[in-house]
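J.: the sequence isn't on hand, but the structure is:
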């Protein structure tokens, strides 16, 4: 299997894909299409089946604010953890009230949630 390196750069509405080892370029409309188009080009140029070539594509984009992206991902993970903790605490409160003899409707009224939600928290 032959392996090639390619670079895809945005030009207007198109992604221009260059495979320097082959001395050819092609284009794709979307990022999703880039890999298939690049592989297809390499296969046509080498006159082989696409399964016989591998093209490693680097998508050239403007510098991404990596620190901001990393911070956003960390905040998402923290939010998910806090959501799990809040759900566990909610179940604990409902379980405690149920074991004290309160009905689902009483618990709902006390906590300001629907009795259906209380039921969900008891399972």
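T.: Alright, I've got the coordinates. Keep in mind that what you see is a predicted model, and the values were worked out from it rather than measured.
J.: drop to CA atoms for contacts and neighbour counts, all remaining ones
T.: OK.
J.: next helix or strand past the top helix by length along the chain?
T.: Longest among the helix segments of the chain by residue count, using DSSP state H, is helix 66-99. The helix or strand immediately downstream of helix 66-99 is helix 104-111, counting by DSSP states H and E.
J.: just give me how far that following helix sits from the chain centre.
T.: Here helix 104-111 shows a centroid-to-chain-centroid distance of 38 Å under the convention C-alpha atoms, centre = their mean, to the nearest Å.
J.: for stretch 75-94, list every residue counted as buried.
T.: By 16 or more other C-alpha atoms under 10 Å, the buried positions in stretch 75-94 come out as 90, 91, 93, 94.
J.: at the geometric centre of this protein, which residue do we find?
T.: With distances taken as C-alpha atoms, centre = their mean, residue 73 lies nearest the centre of the chain, 10.7 Å away.
J.: tell me the angle the longest helix of the chain makes with helix 104-111.
T.: Interaxial angle, helix 66-99 versus helix 104-111 (axes from the mean of the first three to the mean of the last three C-alpha atoms, to 10 degrees): 130 degrees.
J.: who are the packing partners of helix 66-99?
T.: The contact analysis (3 or more C-alpha pairs under 8 Å, 6 or more residues apart in numbering; DSSP states H and E) places helix 66-99 against helix 104-111, helix 115-122.
J.: part of a helix, is residue 32?
T.: Yes: per DSSP: H, G, I helix; E, B strand; the rest coil, residue 32 lies within a helix segment.
J.: try this one next to it:
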């Protein structure tokens, strides 16, 4: 006889007055679960301890389904996808960096401040600023056509690093379509910034090509 399935509790995370606030759904009737922490790194333990205490079970006797929402905007897949990419960072560092820049843009669109994003990612707010700058600027020299050719070559080499369809990790293969959508989603916000628009358009072209190659190999 198989063991009974463990219960799953949905935990919604929001940013409230400098704190990461978490509310738990799925608890027994009449039981309200909520907690907050200053550092995002402490959130998982705090939530699991809370649920374990309220349900009188061990922290390993249930599952947690995370949801990140700010001002009505759900950016859960950004956070979960980032975690997935981080585990593959050793195999595809360049792609992880591109994903992280896209994730930061999405988080900024959700209303999080630079310091909020820094705390969530576990890096300094100065590093967040650097990543934002890397995502919207590129060196310029010579003619525009030459710049574009060099940019395309650099992006192709960097983004394709570790993404040969013969060797692409399955988790990375699954995340590629999302990354394409994330970069595509940034384009409408850049109408007043031709430099950024060109950078993202070139990035999107490379990512889309890699996604098509990976999908073709999978088929």
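T.: Done, it's in. Since this is a predicted model, take the numbers as computed values, not measurements.
J.: between the helices and strands packed on helix 66-99 of structure 1, which one is nearest to residue 16 of structure 1?
T.: Closest to residue 16 of structure 1 of those is helix 115-122 (C-alpha to C-alpha; 52.5 Å).
J.: for residue 155 of structure 2, what are its contacts?
T.: Residue 155 of structure 2 makes contacts with 202, 203, 206, as judged by C-alpha atoms under 8 Å, 6 or more residues apart in numbering.
J.: gap between the second one and residue 55 of structure 2?
T.: What that stands for is residue 203 of structure 2. For residue 203 of structure 2, the distance to residue 55 of structure 2 (C-alpha to C-alpha, to the nearest Å) stands at 48 Å.
J.: looking at the two, which one has more neighbours?
T.: Using other C-alpha atoms under 10 Å, the more surrounded residue of residue 203 of structure 2 and residue 55 is residue 203, with 22 against 13.
J.: counterpart of the more buried one over in structure 1?
T.: Matched by TM-score structural alignment, residue 203 of structure 2 corresponds to no residue in structure 1.
J.: list the contacts for residue 203 of structure 2?
T.: With contact taken as C-alpha under 8 Å, 6+ apart, residue 203 of structure 2 is in contact with 152, 155, 183.
J.: recalculate using a threshold of 10 Å.
T.: 98, 135, 151, 152, 154, 155, 156, 159, 180, 183, 184, 197 (C-alpha atoms under 10 Å, 6 or more residues apart in numbering).
J.: quick check, it in a strand?
T.: No: read with three-state DSSP, residue 203 of structure 2 is helix and lies in no strand.
J.: where's it relative to residue 74 of structure 2, distance?
T.: The spacing between residue 203 of structure 2 and residue 74 of structure 2, counted by C-alpha to C-alpha, is 24 Å.
J.: repeat for residue 21 of structure 2
T.: Per C-alpha to C-alpha, residue 21 of structure 2 is found 15 Å from residue 74 of structure 2.
J.: quick one, which of those two is more surrounded?
T.: Neighbours were counted for residue 21 of structure 2 and for residue 74 using other C-alpha under 10 Å; residue 21 has more, 20 against 16.
J.: so that one touches residue 35, yeah?
T.: Yes: here residue 21 of structure 2 reaches residue 35: they are 5.9 Å apart, a contact under C-alpha atoms under 10 Å.
J.: map residue 80 of structure 1 onto structure 2.
T.: Looks like residue 80 of structure 1 aligns to residue 158 there (TM-score structural alignment).
J.: need the contact list for that match.
T.: Neighbour list for residue 158 of structure 2: 92, 93, 94, 95, 97, 98, 152, 206 [criterion: C-alpha under 10 Å, 6+ apart].
J.: across to structure 1, which of those residues hold up?
T.: Listed in the original numbering, those still in contact in structure 1 are residue 152 (both residues aligned by TM-score structural alignment, their matches' C-alpha atoms under 10 Å).
J.: what are the ranges of the helices in structure 2?
T.: Ranges of helices in structure 2, per DSSP H, are 43-55, 76-87, 93-109, 114-121, 125-136, 144-160, 170-186, 194-218.
J.: can you add distance to residue 7 of structure 2 and give those back as JSON lines?
T.: Below are the helices of structure 2 laid out as JSON lines (distance: least, C-alpha to C-alpha, whole Å):
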{"stretch": "helix 43-55", "distance to residue 7 of structure 2": "11"}
{"stretch": "helix 76-87", "distance to residue 7 of structure 2": "20"}
{"stretch": "helix 93-109", "distance to residue 7 of structure 2": "30"}
{"stretch": "helix 114-121", "distance to residue 7 of structure 2": "26"}
{"stretch": "helix 125-136", "distance to residue 7 of structure 2": "36"}
{"stretch": "helix 144-160", "distance to residue 7 of structure 2": "39"}
{"stretch": "helix 170-186", "distance to residue 7 of structure 2": "26"}
{"stretch": "helix 194-218", "distance to residue 7 of structure 2": "34"}
